[in-house]
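# Sequence plus the predicted model coming up.
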Amino acid sequence: MLQLLSSSSKQKVIPLCKEGYDTPSYYQPLVPCISSTTSKRWVPIQNRSSGSHLSSAELEVHGVLSEDYSDDLQIWRSHLKNYWSLLTPLIFSDHPKRPGDEDPLPPFNMIRNVMDMNAHYGGLNAAFVEQKKTVWVMNVVPVESPNTLPLILDQGFAGVLHDWCQPFPTYPRTYDLLHANGLLSQLLSSRCSMIELLVEMDRILRPEGWVILNDKVGAIEKVRMLATQIRWEARVIDFHSGSDQRLLVCQKPFVKK
């Protein structure tokens, strides 16, 4: 038990959480208790990693194999290089940047706030950090996916659980880049309306902001047609030669009223 002294010098006892309350879940009511050190998420300080990459002991807490985590990060290193190569002539259009150069200082980098709408292990965020890109990333874990949010938070990244059938709680025009890997295929088989999802993405994306969707051909083609209905400029890119994966790259235009 934890005992706290109030201003009136009276002791208030806060109980330890019962089993099952150590890891918060979506829509679970708040409970007046604290997690105990017997929780599986408590890792001895000597086993803690110093950077954003987690140690084998920390990954084991989350039920993730070190090999799977490393492979995922390697994939996102490659993907980010492809994304940046694709966007560089566009987001640095007012700056004489050459391929391979370091990012120029703000305000030349037109992408600052990024949302990963299906973050999984947070691999895209980790790749941004490794490659020293000057961006801030919000990692979103869909509620219908395995709950990897504790793993994302333990890497020191920002993250949240969210139901993409609902509006996202943020101000309009907050993000410069929205990214989603595999989210479209996941939502096509659910109760979500795809056009309502795109309208919500349009709301939180700033004018002239970018959308990168990485998914199967069928899902990409369906969303490409919907994207034109909300006046996004959209094009399909085949970065994965010989596979059924495609990129849909969109830009929200600046529309004068």
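Structure received. Numbering: from 1, shown residues only.

# alpha carbons only for contacts and neighbour counts from here, please
Will do.

# Was I right to think L4 contacts Q11?
Yes: L4 lies in contact with Q11 (CA atoms under 8 Å); the separation is 5.8 Å.

# thought R77 was touching A127?
Yes: using CA under 8 Å, R77 is in contact with A127, at 5.2 Å.

# Going by secondary structure, L248 is in what exactly?
Applying DSSP states H and E as the criterion places L248 in strand 245-251.

# buried sites along the host helix or strand of A57?
A57 belongs to helix 56-61 when elements are defined using DSSP H and E. For helix 56-61, burial by neighbour count (16 or more other CA atoms under 10 Å) applies to S56, A57, E58, L59, V61.

# Turn these into a markdown table, including distance to V137.
Shown next, in a markdown table, are those (distance: CA to CA, whole Å):
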| residue | distance to V137 |
| --- | --- |
| S56 | 24 |
| A57 | 25 |
| E58 | 22 |
| L59 | 21 |
| V61 | 24 |
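
# Comparison target below:
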Amino acid sequence: MEHYERHCPPAPRRLNCLIPLPAGYLVPIRWPRSRDEVWRANLPHTHLASEKSAQGWMVENGDKISFPGVGTRFHPGAHKYIVHLAQMLEFPYGKLNNQGNIRNVLDIGCGVATFGAYLLDLDIIAMSIAPNDVHENQIQFALERGIPSTLGVLATRRLPYPSRSFELAHCSRCRIDWLQRGGLLLLEVDRLLRPGGYFVYSSPEAYAPDPLNRKIWRQMSNLARRMCWRIASRKDQTVIWVKPLANWCYMKRLPGALPPMCGHGDDPDAAWNVLMKACITPYSKRVNKFKGSELLPWPQRLTAPPPRLEEIGISSKNFSEDSEIWHSRVVLYWKLMKTEIQKDSFRNVMDMNANLGGFAASLRKKDVWVMNVVPFMESGKLKIIYDRGLIGTIHNWCESFSTYPRTYDLLHAWLLFSEMVNEGCSLEDLLIEMDRIMRPHGYAIIRDKASVVNYIKKLLPALRWDDWSSEMKPKNDALSSGDDERVLIVRKKLWDQALQPL
């Protein structure tokens, strides 16, 4: 699977051009209708629709592709499957959110992210991941639907998320060999699960009676037991393991037991281009003492200072001030755009320099989801974003982002271009990458130094970002880099390939 991991071409092989639209491209269907149908023309590789129609993933329907809400392992429907999982765990009212205590989910090998789509009704947000494999563009389908998702694969490197980010990980026939390399891939899931987190496994190995699947089941059960996981529930085609709340089980393991415990020098939160390690990540002294993450249920955790703030040296007071500032900033941005946008103009939003997630938190009452991107130099902040019940990833913006063209409605870049100048990276390359990611009629909010904004303004016609724009000098606040910041908001044109290049 290593060849499905992220590989960036060297600078001479990068394409310094704008990507044209596929023939017949249409403005995407708006959320929530897009959950159930998208324009066929917007997805240039549609053989997946034909291949998976028999399994109910999607159905070609004239100029649209429909998503009936079923999948390989949940034929009665994703919503019924989710209720079934909640009943297996005996959660109140048959709701998988467990009264707000299940908020962040990792869906591994997600297909077109139907499981994640139906979790949204429960205020659960899933990071749905799948590689660009033989199915080609399943994540492009998911993002066209407006469902949180990204390209990702369990192979050799850690997923770009900090430890203890998810209450639940899900694998529904994800076709992963969990036993390979000493259980390396299952140990990566263990790193990402919170104390008391669940691993939901729906696959033939959990129920099929043939000798091969029975053998795999025995070996996997043995591995899970040695990792101190216990079976919380097993029924029909699904088994659910639960991770311990504290270190007590690890401390009872015999010397030389496998897999080993990770060493004291290992940073479980290091996740940018870091190789996976076949070892168990013990809890910190604080987690072991309190027997859990100490997180409040959703939505209270969104605004409550997370306990892990102390690990990155930020006080609760500074956290609260940051949240207040971003609330004021978002109010200003929407005021500047109010004559141009509709209630459903945005669905997929990316904060390209997310800090503590304040921008995303301020959008909670809008029907959007936000991919919070934290630069790899500040990767420790991503754990705060996850502890708030948001999702995101680590990235180096000197490289391209792991997504398909035309997948986001709104990009927010706060002081990102100034940081790229300091890193010695090309601003033009970053603008071209933003154009690749942004949908036609999409918006970019750029807040940066006046000199940077003035430079970007000169390139707007070449980028075809001159459909509409607004610029202002904002009031200084505690996050301002100085008194020369500017806010520039632009809208990308829906341009035709037949137009002459500028």
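Right, received. Where do you want to start? Model, not experiment: these values are computed from the prediction.

# Overlay them and tell me the TM-score.
With the length set by TM-score structural alignment, normalised by the length of structure 1, the two chains reach a TM-score of 0.83; 238 aligned residues with a CA RMSD of 2.6 Å.

# returning to what we had before: so which other helices or strands are in contact with the helix holding A57 of structure 1?
Helices and strands touching helix 56-61 of structure 1, by 3 or more CA pairs under 8 Å, 6 or more residues apart in numbering; DSSP states H and E, are helix 66-91.

# Have a look at how far, on average, the helix it packs on is from structure 2.
Compared with structure 2 after fitting, helix 66-91 of structure 1 deviates on average by 0.8 Å (mean CA distance after the TM-score superposition for structure 1).

# what range in structure 2 matches that helix?
Helix 66-91 of structure 1 lines up with residues 316-341 of structure 2 when matched by TM-score structural alignment.

# Tell me the buried residues in the matching stretch?
F319, D322, S323, I325, W326, H327, R329, V330, L336, M337.

# wouldn't the fifth one be in contact with L356 here?
Meaning W326 of structure 2. No: W326 of structure 2 is beyond contact range of L356, at 10.2 Å (criterion: CA under 8 Å).

# Just the angle for the strand holding L248 of structure 1 relative to helix 66-91, thanks.
Angle of strand 245-251 of structure 1 versus helix 66-91, following axes from the mean of the first three to the mean of the last three CA atoms, to 10 degrees, is 40 degrees.

# what range in structure 1 does stretch 38-54 of structure 2 sit on?
Using TM-score structural alignment, stretch 38-54 of structure 2 finds no match anywhere in structure 1.

# hmm, I was thinking of stretch 347-358 of structure 2
Under TM-score structural alignment, the match for stretch 347-358 of structure 2 is residues 112-123.

# neighbouring contacts of the matching stretch?
Outside stretch 112-123 of structure 1, the residues within contact range by CA atoms under 8 Å, 6 or more residues apart in numbering are 69, 72-73, 76, 124, 134-142, 148-149, 151-152, 157, 174-183.

# buried subset of those?
The buried subset of the contacts of stretch 112-123 of structure 1 (16+ other CA under 10 Å) comprises 69, 72-73, 76, 124, 135-142, 148-149, 151-152, 157, 174-183.

# Among those residues, which ones are in strands?
136-142, 175-181 (DSSP state E).

# of all the residues you listed, which two lie farthest apart?
Pairwise distances across those (CA to CA) peak at 20.3 Å, for the pair P142 and D176.

# Can you show me the strands along the stretch 151-300 of structure 2?
166-172, 193-202, 230-235, 238-242 (DSSP state E, counting those that start in this stretch).

# Make a markdown table out of those and add mean neighbour count and distance to R486 of structure 2.
Formatted as a markdown table, the strands of the stretch 151-300 of structure 2 follow (neighbours: other CA atoms under 10 Å; distance: least, CA to CA, whole Å):
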| stretch | mean neighbour count | distance to R486 of structure 2 |
| --- | --- | --- |
| strand 166-172 | 23 | 37 |
| strand 193-202 | 23 | 40 |
| strand 230-235 | 16 | 53 |
| strand 238-242 | 22 | 49 |
